[in-house]
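Engineer: Have a look at this prediction, sequence included:
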Amino acid sequence: MSVSLVGTFVKPVHREGPKFIAGFALVTVLLWLLWEPLGVLGLLLTVWCYYFFRDPDRTVPMDEGLIVSPADGVVSLIEPAVPPAELDLGAAPLMRVSVFMSVFDCHVNRAPVAGDVTEVAYRPGKFLSAELDKASEENERNGLVLTMADGTRIGVVQIAGLVARRILCEVDTGAMLDRGDRFGIIRFGSRLDVYLPEGTAPRVSVGQKMISGESVLAVLGDDRPATARTE
């Protein structure tokens, strides 16, 4: 098997992954000793666990003013919404783009823009399906504010979902992130909300597939609506 083919299927894993993968593997061995078909099922679940925690490198676009997706997944909501109060982004609605991550998506989260982390705020909550609009208000969440060099502030909120029970944010206030830098992970199935600054319109549509650190959500200062996509 060629190196390039191996690289297609074998990816690095997030540091949270090995303990879970080991646990799934141990259960698989026990199931295999009990009954081989159960062992096969355990093996498939172990492979899925490895796949869930994969952390592949990404090619981050470098053009000025781009806002990239912080998560792999599908754009599930695009609508004006008041940002969470703990982020101190004001009481006026901002355009919110939500990216829903299924249990088959890579769950490593990346910074949508380069900037200083000026707010990190965790709030406990419920575990409703992350696809629901009210998940932004009622679910467990962790929010960040990235302040760019020109003072523009962008809010990014990690939201736990129906299956997710753990939000991990790996940066603190005062950290400096480049566009596409990793800042956390959520397990297992969740959503990321991005609050765009006033005067910036999304360049994506509901249902569009996103790749974290690569797919462009918006261009700063561009308020033109996204054009319709053809399937």
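Structural biologist: Received the coordinates, thanks.

Engineer: use CA for all of it now, contacts and neighbours both
Structural biologist: Will do.

Engineer: A helix includes Thr46, no?
Structural biologist: Yes. Under DSSP: H, G, I helix; E, B strand; the rest coil, Thr46 sits within a helix.

Engineer: What separation is there between it and Val27?
Structural biologist: Using C-alpha to C-alpha, to the nearest Å, one obtains 9 Å as the distance from Thr46 to Val27.

Engineer: Mind checking which of the two has more residues around it?
Structural biologist: For Thr46 and Val27, the more surrounded residue by other C-alpha atoms under 10 Å is Thr46, and the numbers stand at 21 against 17.

Engineer: Can you tell me how far that one is from Leu38?
Structural biologist: As judged by C-alpha to C-alpha, Thr46 and Leu38 stand 12 Å apart.

Engineer: got any residues that touch both of those two?
Structural biologist: Common contacts of Thr46 and Leu38 (C-alpha atoms under 8 Å, 6 or more residues apart in numbering): Thr28.

Engineer: Please compare the first structure with the one that follows:
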Amino acid sequence: MTLHKEGYTIIAGATLLLLILNAAIQHFMPTIEWLHLLFLAISVIFLILIIQFFRVPKRVVTTDETRIVAPCDGKVVVIEEVVESEYFKGPRRQISIFMSPLNVHVNWNPISGIVQYFKYHPGLYLVAWHPKSSTDNERTTTVIRTAQGQEILFRQIAGAVARRIRWYIKEGDAVQQSTQMGFIKFGSRVDIFVPLDAKINVNLNDKTVGSVTVLAELPA
């Protein structure tokens, strides 16, 4: 396991702040030892939580052009037919994955191909499970076209706590399935839109492992 580059500044800043606070407590309240120990314990737990949030686990992945893998860790909270209005402007099957603050927050490309479309949308910060978060929250929209001409759309969506989305792709890029495409800080969700004739391999409340879990299979 390694630490993601998005966490370097935050981890360093949090460490410095906690050191200063602990030093200040010992300086101004030198005789209250139980308070020193309590604040030290709280500081260590807090720092561990921040570090684990930016962890990047090592995973064994296999690529398959007919399979759509989960772009993130989390829990499947939506599987339904919808009308996707931004790019396809027609019916698609939507699979939504909620990412809690305890999940790995790296985002991966769900399939190999060319980035046909990419757009960043500023917006609100509704809770990630709110029905309008997919269209009203800060988000990115990415469409990858496979070598067979299939197009898969997915969105990084900020939530009430997650207020910073990062992406490492742009239109025209050739991307490989299960490689990093971005990061969402401190909890949110990702929506994936697949063709109606794709075979769905997950159920509601299933836990997903980003870059590994097969969400759906494209028709031949």
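Structural biologist: Arrived safely. Bear in mind that the values here come from a model prediction, so they are computed numbers and not experimental data.

Engineer: Now do Gly184 of structure 1: how many residues are near it, please.
Structural biologist: Neighbour tally, Gly184 of structure 1, other C-alpha under 10 Å: 18.

Engineer: That one contacts Cys169, doesn't it?
Structural biologist: Yes. Counting by C-alpha atoms under 8 Å, Gly184 of structure 1 touches Cys169, with 4.4 Å between them.

Engineer: And the spatially most central residue of structure 1, how close does it get to Leu128 of structure 1?
Structural biologist: For structure 1, the residue sitting closest to the mean C-alpha position, by C-alpha atoms, centre = their mean, is Ala71 at 3.0 Å. With distances taken as C-alpha to C-alpha, Ala71 of structure 1 is found 19 Å from Leu128 of structure 1.

Engineer: what's stretch 38-47 of structure 2 in contact with?
Structural biologist: Residues contacting stretch 38-47 of structure 2 (C-alpha under 8 Å, 6+ apart): 11, 14-15, 18, 22.

Engineer: repeat that for 10 Å
Structural biologist: Residues from elsewhere that reach stretch 38-47 of structure 2 (C-alpha atoms under 10 Å, 6 or more residues apart in numbering): 11-12, 14-15, 17-19, 21-23, 25, 34-35, 37, 48-49, 51, 53.

Engineer: Mean per-residue distance, stretch 75-82 of structure 2 versus structure 1.
Structural biologist: Following superposition, stretch 75-82 of structure 2 is found to deviate from structure 1 by 0.9 Å on average (mean C-alpha distance after the TM-score superposition for structure 1).

Engineer: list the buried ones in that stretch?
Structural biologist: Within stretch 75-82 of structure 2, the residues that count as buried by 16 or more other C-alpha atoms under 10 Å are 75-79.

Engineer: sorry, back to before: give me the common contacts of Gly184 and Cys169 of structure 1.
Structural biologist: 109, 158.

Engineer: Contact partners for Ala149 of structure 1?
Structural biologist: Counting by C-alpha under 10 Å, 6+ apart, Ala149 of structure 1 has contacts 114-116.

Engineer: oh, I was asking about Ile192 of structure 2
Structural biologist: Ile192 of structure 2 touches 68-71, 78-79, 92-97, 110, 141-143, 152-156, 215, counting by C-alpha under 10 Å, 6+ apart.

Engineer: and with 7 Å instead?
Structural biologist: Residues near Ile192 of structure 2 by C-alpha atoms under 7 Å, 6 or more residues apart in numbering: 94-96, 153-155.

Engineer: Thr46 of structure 1 pairs with which position in structure 2?
Structural biologist: For Thr46 of structure 1, the aligned position in structure 2 is occupied by Leu47, per TM-score structural alignment.

Engineer: Quick check: that match vs Asn103 of structure 2, distance?
Structural biologist: 16 Å.

Engineer: again, but for Ile51 of structure 2
Structural biologist: The spacing between Ile51 of structure 2 and Asn103 of structure 2, counted by C-alpha to C-alpha, is 12 Å.

Engineer: who has more neighbours, these two?
Structural biologist: Taking neighbours as other C-alpha under 10 Å, Ile51 of structure 2 and Asn103 compare with Asn103 leading, 21 against 17.
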